[in-house]
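>>> I'll drop the sequence and a predicted model, then ask my questions.
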Amino acid sequence: MPPVSRSASQPELTTLFASVQQHFVDVIVPLWQGPGWNADMALPYEALDGEHRPLPPQRYRAMACARQLYLFASLIGQVPGAEERASALFRSLQRHFHDAEHGGWFYSIDAQGLPQDQRKDLYTHAFILFACAHYWDKVREPLVESVLNACLEVIAQRFATGDGLYDAVLDRDWSSLASGPLQNPLMHLAEAFLATLAVREDPAVQQALVELCTAMQARFIDPQQSVLMEKPLGSVDNWFEPGHQFEWYYLLESSELLRGCALHASLERAFAFTEQLGVDQQTGAVRAMLDLGPNGGTRDATQRIWAQAEYLRALTLRPDSEAHVLRQLQALQQRSLHAGGWYECRDEHGAVSRRDMPSTTPYHLATCYRGLAEYLG
């Protein structure tokens, strides 16, 4: 890690971080142990409303189950019942979403538990790998590692396109849907590879990760501004997202293996540009989607809590960043957190535009707070 300065503001930052962590443990996590948990299905509801009531279920996604598995695995030893909940989520992942006929995991089931969208998507498989790596690190059960290995196998054999990249979506039987690669699933695959390497030596995963980052540099980095686009270069109607820029930056900067690679150098060069275009200097709000080019500008100014969390986490790895970290943590607490949970989105004017609380968001807060804990540690 690069050196970070320490100043008189650290006691204030430490106190504020203790407060948001307590809010996480006392308010947010219990939402998913209580009203957000469908005990009959042994799955989290997709979202709660502002009064902590489950939104009427239309579906349950494997990705959402995996994110909650990560959440509770990360809390084992810290929160009562976390290990039992992680165990239940791991079993539900296999029971509800595993495709016994073709291998891999379905995208979603319906409200009755029947397969709904049976396609195989990389985003889901990346989160299953990520969650299993963290869970296996805590429990070391052979069954968990066998699922981790099975996930690695289908990613390498089914999704890989032979050039370091991976298809975003395939049909249930693994036949092509001509989706091609997309930035967001590939970022979470890199995150999952890093999580795997953190818990065991794995030369094949290490090689795949390096090849993925090399291919991302060649196929997704804009040559003028060094920002990472959401679709491969040359795609029609392309854009970039500041939240994903910051998320990638954290993954690369925090990894001894990846720090210094060409992709890391690009994200380092683009950091100030991304802040300039993508972060409101008055409020610290991160804009959702930006265009490049002669007519570039804001495509979507929605302020999402996950992007706020990723910007804050990225700042912990910037030099001389303490004042910025404090300011952004204050912004997160004041603009995104409240006594009953969190605000998922604000609109371009800063007004709350979504009051529901999705089951997938605590993953972003957990990874952000983990980064903050390491920064302050």
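Right, received. Where do you want to start? Residues are numbered from 1 along each chain as shown.

>>> drop to CA atoms for contacts and neighbour counts, all remaining ones
Will do.

>>> Only the buried residues of the strand or helix carrying Q207, if you could.
Here Q207 sits within helix 203-220, counting by DSSP states H and E. Residues of helix 203-220 classed as buried: 205-206, 208-217, 219-220 (neighbour count, 16 or more other Cα atoms under 10 Å).

>>> Next: stretch 45-52.
So for stretch 45-52, counting by 16+ other Cα under 10 Å, buried means 45-48, 50, 52.

>>> Would you mind putting the residues you listed into a markdown table with secondary structure alongside?
Below are the buried residues of stretch 45-52 laid out as a markdown table (DSSP: H, G, I helix; E, B strand; the rest coil):
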| residue | secondary structure |
| --- | --- |
| Y45 | coil |
| E46 | coil |
| A47 | strand |
| L48 | strand |
| G50 | coil |
| H52 | coil |
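
>>> Tabulate those in JSON lines, adding columns for distance to G162.
Listed next are those as JSON lines, based on distance: Cα to Cα, whole Å:
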{"residue": "Y45", "distance to G162": "37"}
{"residue": "E46", "distance to G162": "35"}
{"residue": "A47", "distance to G162": "37"}
{"residue": "L48", "distance to G162": "41"}
{"residue": "G50", "distance to G162": "46"}
{"residue": "H52", "distance to G162": "46"}
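
>>> any idea which of those is closest to Q58?
E46 (8.6 Å; Cα to Cα).

>>> list the contacts for that closest one?
E46 makes contacts with 36, 54-55, 57, 59-61, 64, 358-360, as judged by Cα atoms under 8 Å, 6 or more residues apart in numbering.

>>> any idea how far R59 is from it?
8 Å (Cα to Cα, to the nearest Å).

>>> Equivalent analysis for C151, please.
In terms of Cα to Cα, C151 sits 23 Å off from R59.

>>> structure B:
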Amino acid sequence: MNTAADFSSTAFREPHTLKQHIFDTLHFYYPACIDQKNGGYIHEYYDDGTVKNTHSKHLVSTARFIYIFSVGALLDGPDWCKEAAQHGIRFLQNSHYDREHGGYFFEIADDGEVKDDSKQAYGHAFALLASSIAYQAGIQEAKETIEQIYDVMEKYFWEDAHGFYRDEWDASWSASSLYRGQNANMHMCEAMLSAFEATRDKKYLDRAYTLAKGVTQQLAERSGGMIWEHYDTDWQPDWDYNKNNTKDEFRPYG
């Protein structure tokens, strides 16, 4: 086991080593992650690189693949970095996107069947982050996705009276969850910063500022200076949400 002193002196403090580590990671996934048959990426692997699951296509995982390959392109990596990111943007637009109602499905199967048709702010935040970095990497079609996600978030998720995004809708935008959460807003803040960096449109920076200030000041005041995770519809802390549920990986207690 490395001590703190050992870690502080490792080569991972050197930019060229970090860059090489990034490309080593990309090579671990590519080209095995490209689903040539159904589009998008294959998401799940064992530690040795063996494919674990070819059937599920999760919005967050799709976005993360787009992000890392876009970073590879920005670091002047091989041509396949940009091509792999474009591959993901096309899948995001053609398969995750709900052409009937708008917004992005949370999970679909490899055959295109929708497995989880909920519209979640958390997933949309990752899609916005991915499309923003892809646009920075020179993938022009990602600009449409940036604008599309922002418009959906404004129309359905933004609660102007509170200054935060609500968490979840059903597929047709007919019913909204009573749950409110810090996590989706934190990720949306990050995504808005990336969208600003990609487009230089100040509306994204302004929204990031509103979210950051609201969470670290307004919400923190309601929870004794802590950044609490879970809230009710009035954005008051829900101290007991998931208290006895250890299975929810997206909304853990605390």
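All right, it came through fine. Remember, predicted model here, so these are calculated numbers, not experimental data.

>>> Give me the TM-score for this pair.
Laid over one another, the chains give 0.81 as their TM-score (TM-score structural alignment, normalised by the length of the second structure), with 233 aligned residues with a Cα RMSD of 2.8 Å.

>>> can you count the residues close to the nearest residue to G214 of the second structure once chain neighbours are set aside?
Computed as Cα to Cα, 6 or more residues apart in numbering, the closest residue to G214 of the second structure that is not its neighbour in sequence is G163, at 7.1 Å. G163 of the second structure has 16 neighbours, counted by other Cα atoms under 10 Å.

>>> list the contacts for G163 of the second structure?
Here G163 of the second structure is in contact with 210-211, 214 (criterion: Cα under 8 Å, 6+ apart).

>>> so which strand or helix has L31 of the first structure?
helix 29-33.

>>> Please apply the same query to D240 of the second structure.
Going by DSSP H and E, D240 of the second structure is not in any helix or strand.

>>> separation between the equivalent of it over in the first structure and L332 of the first structure?
In the first structure, the residue paired with D240 of the second structure according to TM-score structural alignment is D237. According to Cα to Cα, D237 of the first structure and L332 of the first structure sit 31 Å apart.

>>> more neighbours, the two?
Using other Cα under 10 Å, the more surrounded residue of D237 of the first structure and L332 is L332, with 20 against 8.

>>> Spatially nearest residue to the more buried one (excluding sequence neighbours)?
Q308 is the one closest to L332 of the first structure (Cα to Cα, 6+ apart), at 6.7 Å.

>>> any idea how far that neighbour lies from R172 of the first structure?
Taken as Cα to Cα, the span from Q308 of the first structure to R172 of the first structure is 35 Å.

>>> swap in E83 of the first structure?
From E83 of the first structure to R172 of the first structure the distance is 32 Å (Cα to Cα).

>>> And Q308 and R172 of the first structure? Which one has more around it.
It is Q308, of Q308 of the first structure and R172, that has more neighbours when counted by other Cα under 10 Å, with 29 against 20.

>>> Look up how far L13 of the first structure lies from the more buried one.
Counting by Cα to Cα - Q308 of the first structure and L13 of the first structure are separated by 17 Å.

>>> same check, this time on G103 of the first structure
For G103 of the first structure relative to L13 of the first structure (Cα to Cα), the value is 47 Å.

>>> Likewise for G234 of the first structure?
43 Å.

>>> Would you mind telling me which of the two has the busier surroundings?
L13 (20 against 10).

>>> quick one: the helices in the second structure?
In the second structure, the helices defined using DSSP state H lie at 4-8, 15-29, 59-74, 79-91, 121-136, 142-152, 182-199, 202-213, 220-222.

>>> ok, now the stretch 251-377 of the first structure?
Here the stretch 251-377 of the first structure has its helices, by DSSP state H, counting those that start in this stretch, at 262-278, 305-315, 322-336, 361-376.

>>> Now do the third one: which range of the second structure does it align onto?
Using TM-score structural alignment, none of the residues of the second structure align to helix 322-336 of the first structure.

>>> got the buried residues for that helix?
Here helix 322-336 of the first structure shows 322-323, 325-326, 328-333, 335-336 as buried, counting by 16+ other Cα under 10 Å.

>>> ok, now stretch 140-157 of the second structure?
142-143, 145-146, 149-150, 152-153, 156-157.

>>> Also stretch 175-190 of the second structure?
176, 179-190.

>>> Put together TSV for those residues, with distance to H124 of the second structure on each row.
Output for these, formatted as TSV (distance: Cα to Cα, whole Å):
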residue	distance to H124 of the second structure
S176	15
Y179	16
R180	15
G181	14
Q182	14
N183	12
A184	9
N185	11
M186	12
H187	9
M188	8
C189	12
E190	12
